[in-house]
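S.K.: Provided below are the primary sequence and the corresponding predicted coordinates.
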Amino acid sequence: MKLVRYSHNKVPGEFLGVQTEDGILAIQRLADHLNATIPLSMTDLLKSVDDGLDLIRQVIDQAGDLHFSLDNYLLAESDIHYLPVINQPEKILCVGMNYVDHVKATGGEVPVSPVFFNKFPNALAAHKQTIPLPSITQKVDYEAELVIIIGKRVNSVCEKAAKDAIFGYTIGNDLSDRALQFQSSQWMIGKTLDYFAPVGPSIVTKDELPNVENLAIQTKLNGKIVQDSSTSEMIFSVSKIVSQASQYMTLNPGDMIFTGTPSGVILEQSNPDWLKAKDRLDITIDKIGTLTNHLV
């Protein structure tokens, strides 16, 4: 299942939708017509992910059994505005140096354990949201990443148990200002500028991605391919990352973990041409979708 957070052009509020090939399914409106109860928002769903997903599936199945035409409950993308897939996560963790080709291209050493840093919720942005470049930035770079969404509260779990804590996955762009990033030994100020963590367009539940560590990942800058790799090239697996993070802190539903970027970022270039206003970035991960943002 692919779940989106959105606002409607004509109806105030935040909504939870199911992304289909034909459009966004207004699942709450469908549930209301069936006198069924489902989570009203992503925040509600995160209170009990498994139960909430079951309720949503039951509504869709019931509609099928009753021969409801789902076309009557579909929204065109022109009717909505995407919102960041999670609203105000407690934690946004990021893993650095998690693809060998990227490590080598930047002159680093292959780490023996995940290298964690952080962004804050102010950095979140949505699919198709324009990203303003702050005046303080000088060397802005893109980083295509698979993002883990936590669905259960866990602490100090093994790798096998870590899988049970995962709600699903989305696409992220770990936008970075390299001048600020390397201004000190802490990368934070170059990583968590406003809107420097666009995510989306949807959360794909983990049951739809049983082989998450073999997905093509690609970035296009103004239509030109600049990153072209696979999550199979990650040094540390999804389960390893979640397990390792949980040794240091309790992970809670809605926490997000960016899993690192492959080679092809601007930082690796001998004559870098940094991102600028009017640039367009399209990040595609197989079976998840495409995250698109323009810079202004």
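M.R.: Yep, that arrived. Remember, it's a predicted structure, so these values are computed and weren't measured experimentally.
S.K.: contacts and neighbour counts: CA atoms only from here.
M.R.: Noted.
S.K.: May I see the buried residues of stretch 78-96?
M.R.: 80-86, 89, 91-96 (16 or more other CA atoms under 10 Å).
S.K.: isn't Gly151 right up against Ala165?
M.R.: Yes: using CA atoms under 8 Å, Gly151 is in contact with Ala165, at 5.5 Å.
S.K.: Comparison target below:
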Amino acid sequence: MKLLSYQIKGYPGPARMGFMHDENIVDLQEAWKRLQRSELNDELANAADRLVPADPATFFLNGHHVIEQVKDVKKYAEANHVKDISFNRADVDLSTPVPSPGKVICVGKNYAAHAAEMDSSVPDYPVLFAKFANALIGPEELIEKPAFVQKLDYEAELTAVIGKEATHVNRDEALDYIAGYTIGNDMSARDLQKRTPQWLQGKTLDRSTPVGPWVVTSDEVHDAGNLAVRSYVNGELRQSATTEQLIFDIPFLIEFISSLMTLKPGDLIMTGTPNGVGMGMNPPQFVEDDDIVTVEIDNIGRMENKVTEMKK
């Protein structure tokens, strides 16, 4: 399933969980209620707020449990008339599908060619840093560039969503802890990032990091270790690689990170970016006001965000 967060255009109100069905967006909780009532499970239908939260901030905190609850909803939608709870893609705005993760863990220098373009050696251990939820925006929202930032850069990244609590996980079992995958664009203020040894200040500016357009459940991503990753600026291809080139693959990352800290449902792991970032070009080419940054990952999707300079 492609699980997403949506709002109907022109109707203010909280975002709700939905899923893609034939290029339309279906309200997830309402479809789940109908499925339960069609099977005479009125008690389950009436408990929808607890079992299948409509609030995206809550949904993924339930992890694998809630995803298992809704797997049959897609089949139900395919077999039944759900037009009254289905919306044309053009009529909705997509928000970031996981708006309030407990942790956003990022991996730096995880492609050898990217480490080289940053004049760095290949690390012996994963280079970890953090973002926070204040940085996250949706797949169609504006990337906010503070006026004092001169070197804003893009970084296309496969992003894993944790589905159940993980501590001291063995790499052979690591993929069982993933709820699904999405796209992250680790926008980085290089001038802030590089002015101290610690990168955090350049990595978690308000409303700077697009994530989306949806979370593709792990059962539909058959080989996350071999997905093509691309980025474009104003239509010009900048990055092109596959996740097969990761120095530390996803099972290793989950094993390594879960040995340091407990991962919880809804946590995000941004797995690193390939070469082709603006800072690595000669001369460097950073994004500016009105630039369009597009990120694509095969089997996941595509998102496109415009950069806007904030005057204050």
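M.R.: The structure has been received and is ready for your questions. Note that the coordinates shown come from a computational prediction; the quantities given were computed from them, not determined experimentally.
S.K.: quick revisit: mind checking which of the buried residues of stretch 78-96 of the first structure land in strands?
M.R.: 80-83, 92-96 (DSSP state E).
S.K.: Tell me the one of the residues you listed nearest Asn211 of the first structure?
M.R.: Val95 (19.9 Å; CA to CA).
S.K.: distance of the closest one from Asp44 of the first structure?
M.R.: 28 Å (CA to CA, to the nearest Å).
S.K.: Next: Ala123 of the first structure.
M.R.: 22 Å.
S.K.: could you pull out the helices for the first structure?
M.R.: For the first structure, the helices defined by DSSP state H cover 27-33, 42-47, 49-65, 100-105, 159-162, 178-181, 188-191, 238-248.
S.K.: mean distance, the fourth one to its aligned residues in the second structure?
M.R.: Meaning helix 100-105 of the first structure. For helix 100-105 of the first structure, the mean distance from the matching residues in the second structure following superposition reads 1.2 Å, by mean CA distance after the TM-score superposition for the first structure.
S.K.: and that helix, which residues are buried?
M.R.: 100-103.
S.K.: again with the second one
M.R.: Of the residues in helix 42-47 of the first structure, 42-43, 45-46 count as buried by neighbour count, 16+ other CA under 10 Å.
S.K.: Which residues does it contact?
M.R.: Contacts to helix 42-47 of the first structure, defined as CA atoms under 8 Å, 6 or more residues apart in numbering, come from residues 5, 16, 39, 52-53, 85-87, 151, 253-254.
S.K.: who touches the counterpart of Asn122 of the first structure in the second structure in this structure?
M.R.: Taking TM-score structural alignment, the alignment pairs Asn122 of the first structure with Asn134 from the second structure. Contact analysis of Asn134 of the second structure by CA under 8 Å, 6+ apart lists 204-207.
S.K.: Return the member of the residues you listed nearest to Ala130 of the second structure.
M.R.: Thr204 (7.9 Å).
S.K.: How about the residue mapped onto the closest one from the first structure, nearest residue that isn't a chain neighbour?
M.R.: In the first structure, the residue paired with Thr204 of the second structure according to TM-score structural alignment is Thr192. Among residues not flanking Thr192 of the first structure along the chain, Lys119 sits closest, at 4.8 Å (CA to CA, 6 or more residues apart in numbering).
S.K.: pretty sure that neighbour is touching Glu90, no?
M.R.: No: taking contacts as CA under 8 Å, Lys119 of the first structure lies outside contact range of Glu90: 10.6 Å.
S.K.: how about Met234 of the first structure, what does it touch?
M.R.: Applying CA under 8 Å, 6+ apart, the residues contacting Met234 of the first structure are 98-100, 213, 260.
S.K.: In these, find the pair that's most separated.
M.R.: Top of the distance list for the contacts of Met234 of the first structure (CA to CA): Val100 and Glu213, 14.7 Å.
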